[in-house]
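>>> Quick one: sequence and predicted model below, then my questions.
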Amino acid sequence: MNLSPLRFLHTAPAVVAVLGLLAACGPDQAGTPEAGTSTSSQSRTVAGADKLKACPSTQSRPPVANALPDVSLPCLGSGPDIRLADLRGPMLVNVWAQWCPPCRAEAPYLAALQQKAGDKVQLLGIDYDDPRAELAVSFAVDHQLNYPHLIDSDKQLKLPLKIGGPPLTVFVGKDGAVTYVHRGPFKSQQELDQLVKDKLGVSW
């Protein structure tokens, strides 16, 4: 095809643009995270999940007696799956759901504990048997639960933790052993704070 110099000047930018699009979809780009291919954790995220604290990577550890169940759960926000048996405290693992009124009632106490205790006590939430991940994210954000949250939509923890329904909170010591399981909601900030001191030996 013969193009006049003037016509070529008008056509060249379009050709360059098309070639650029073809290059972006080429095999060198496909299959890499940089090209926008989602990882398994990214594909689970929902609207607003970026506002949640990311789940950290955890070190693989040998099992200890009376530890959390050897179950791996995905993160509600961003970050890797977490194997519960790898966790070490002092820590509170709070099982909740956005559809659970008692969970809403106790949420301010957990948020306040995090503010007061700081790095002395870790908190981890587990969204349990919850079909609406987007509402779970809103729940955590609205109640300022600024710590990592996992998802147990298949109720993997039902049998090992004997969960009749949320809320349920597991107290985990420094060595990874469970020191106490609180079934039902905390009725006051004083109750929660005192249990942390009694069961985990942490004060502030």
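Structure received.
>>> all contacts plus neighbour counts: C-alpha atoms, from now on.
Will do.
>>> Show me where this protein has its helices.
Taking DSSP state H as the criterion, the chain contains helices spanning 5-24, 40-44, 101-117, 133-142, 189-200.
>>> Against which helices or strands is the last one packed?
By that I understand helix 189-200. Judged by 3 or more CA pairs under 8 Å, 6 or more residues apart in numbering; DSSP states H and E, the packing partners of helix 189-200 are helix 101-117, strand 168-172, strand 178-183.
>>> So what's the gap between it and the chain middle?
For helix 189-200, the distance between its averaged C-alpha position and the chain's averaged C-alpha position is 24 Å (CA atoms, centre = their mean, to the nearest Å).
>>> how much does that helix deviate in direction from helix 101-117?
Compare the direction of helix 189-200 with that of helix 101-117 by axes from the mean of the first three to the mean of the last three CA atoms, to 10 degrees and you get 70 degrees.
>>> Quick check: buried residues in helix 189-200?
Of all the residues in helix 189-200, those buried under the rule 16 or more other CA atoms under 10 Å are 192, 193, 195, 196, 199, 200.
>>> The first one contacts residue 186, correct?
The reference is to residue 192. Yes. When contacts are counted by CA atoms under 8 Å, residue 192 is listed as touching residue 186 (6.2 Å).
>>> Alongside the first one, take a look at this:
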Amino acid sequence: MSRKRRVQTYHKRQIQSAPVQKKWLYLNLAIALALIVGGVAALFWLGQQTGSRSASASVANPAGQHQTAPDFTLYSPDGQSVSLNDYAGKVILVNHWATWCPPCKAEMPALNAFYEDYKDRGFVVLAVNSQEDAATVKSFIQANGFTFPVVLDTRGQVGTIYRVRGLPTSFIIDRNGVIQYIHSGAITYEQLEKIVQPLL
């Protein structure tokens, strides 16, 4: 075979094999892309499952009417540890509130007055501030002369466990630790009399 013929034959083979090589290249790229997409999807699914488990764990025993009130431990603006169980045997009003909340501020004088009138009969208000800093809360309480105990739910964990959907929300707990009444919105002195007095 002449040199010219050999060169022509070689080029012909190269031209014929080029589409085959491109086909394998595209196939390999498609497989690699599928593996990458599958891996990302798997990681996303695992992350979703982990997040779901964490969220479920944080509300494993959510509060509801006629259920035992979940215990919690938070800190006062002065840094003292306070637990719901510290008031076991009393009628407790757990009030979720914030200083920026107008209806919260509107109901607080009534809460404080009722607390002062009935604390000697075994009633306590435990005001759970929602996600504000200690200095802000302490300044607000001192400026208004409120005397009931206040704690800081800085991460909103207690609000989540108690399934608080808006502020203010009050939970009235009887002497046996059972939630007897849930009130959303500002509560009045007269309403407190009707709800709390039968439990004392």
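That came through, no problem. What you see is a predicted model, and the numbers here were worked out from it, not measured in a lab.
>>> Superposed, what's their TM-score?
Between these two chains, after superposing, the TM-score reads 0.60 (TM-score structural alignment, normalised by the length of structure 2); 133 aligned residues with a CA RMSD of 2.0 Å.
>>> quick revisit: how about the helices and strands packed on helix 189-200 of structure 1, which one is nearest residue 73 of structure 1?
Minimum separation from residue 73 of structure 1 across these (CA to CA) falls at strand 168-172, 15.9 Å.
>>> for that closest one, packing partners?
Under the contact criterion of 3+ CA pairs under 8 Å, 6+ apart, strand 168-172 of structure 1 touches strand 91-96, strand 178-183, helix 189-200.
>>> any chance of those in CSV, plus distance to residue 135 of structure 1?
Listed next are those as CSV, based on distance: least, CA to CA, whole Å:
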stretch, distance to residue 135 of structure 1
strand 91-96, 12
strand 178-183, 23
helix 189-200, 25
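>>> Which stretch among the ones you listed approaches residue 78 of structure 1 most closely?
For these, distance to residue 78 of structure 1 was read as CA to CA. The smallest value, 18.2 Å, belongs to strand 91-96.
>>> what's the mean distance for the closest one versus structure 2?
Averaged over the aligned pairs, strand 91-96 of structure 1 sits 1.3 Å from structure 2 after superposition, using mean CA distance after the TM-score superposition for structure 1.
>>> Run through the neighbouring helices and strands of that strand.
Under the contact rule (3+ CA pairs under 8 Å, 6+ apart), strand 91-96 of structure 1 is packed against strand 122-128, strand 168-172.
>>> which residue numbers in structure 1 go with the helix or strand containing residue 53 of structure 2?
Element membership for residue 53 of structure 2, per DSSP states H and E: helix 3-58. Using TM-score structural alignment, none of the residues of structure 1 align to helix 3-58 of structure 2.
>>> returning to what we had before: quick one, which of the helices and strands packed on strand 168-172 of structure 1 is nearest to residue 67 of structure 1?
Taking CA to CA as the criterion, strand 178-183 is the member of these that comes nearest to residue 67 of structure 1, at 5.5 Å.
>>> same for the closest one, what does it pack against?
Secondary structure elements in contact with strand 178-183 of structure 1, counted by 3+ CA pairs under 8 Å, 6+ apart, are strand 168-172, helix 189-200.
>>> want to throw the ones you listed into a markdown table with distance to residue 65 of structure 1?
What follows is those, written out as a markdown table (distance: least, CA to CA, whole Å):
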| stretch | distance to residue 65 of structure 1 |
| --- | --- |
| strand 168-172 | 12 |
| helix 189-200 | 17 |
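>>> Run a quick neighbour tally on whatever residue of structure 1 lines up with residue 108 of structure 2.
The alignment partner of residue 108 of structure 2 in structure 1, by TM-score structural alignment, is residue 107. Using other CA atoms under 10 Å, residue 107 of structure 1 is surrounded by 22 other residues.
>>> Surely residue 107 of structure 1 and residue 142 touch.
No. With contacts counted by CA under 8 Å, residue 107 of structure 1 stays clear of residue 142, the gap being 9.9 Å.
>>> measure residue 8 of structure 2 to residue 14 of structure 2 for me?
Between residue 8 of structure 2 and residue 14 of structure 2 the distance, using CA to CA, to the nearest Å, works out to 10 Å.
>>> Next: residue 162 of structure 2.
74 Å.
>>> Likewise for residue 118 of structure 2?
Where residue 14 of structure 2 is concerned, residue 118 of structure 2 sits at a distance of 98 Å (CA to CA).
>>> and what of residue 38 of structure 2?
In this view, residue 38 of structure 2 and residue 14 of structure 2 are 36 Å apart by CA to CA.
>>> rewinding a little: quick check: neighbours shared by residue 192 and residue 186 of structure 1?
When contacts are counted by CA atoms under 8 Å, 6 or more residues apart in numbering, the set common to residue 192 of structure 1 and residue 186 consists of residue 109.
>>> wait, isn't residue 84 of structure 1 in contact with residue 68?
Yes. Assessed by CA under 8 Å, residue 84 of structure 1 is found in contact with residue 68 at 5.8 Å.
>>> Neighbour count: those two, which is higher?
Counting neighbours by other CA under 10 Å for residue 84 of structure 1 and for residue 68 shows that residue 68 has the greater number, 24 against 17.
>>> need the contact list for the more buried one.
84, 85, 87, 176, 177, 178.
>>> do the same with residue 109 of structure 2
Neighbour list for residue 109 of structure 2: residue 146 [criterion: CA under 8 Å, 6+ apart].
>>> next one: residue 66 of structure 2
Taking CA under 8 Å, 6+ apart as the definition of contact, the neighbours of residue 66 of structure 2 are 178, 179, 180, 181.
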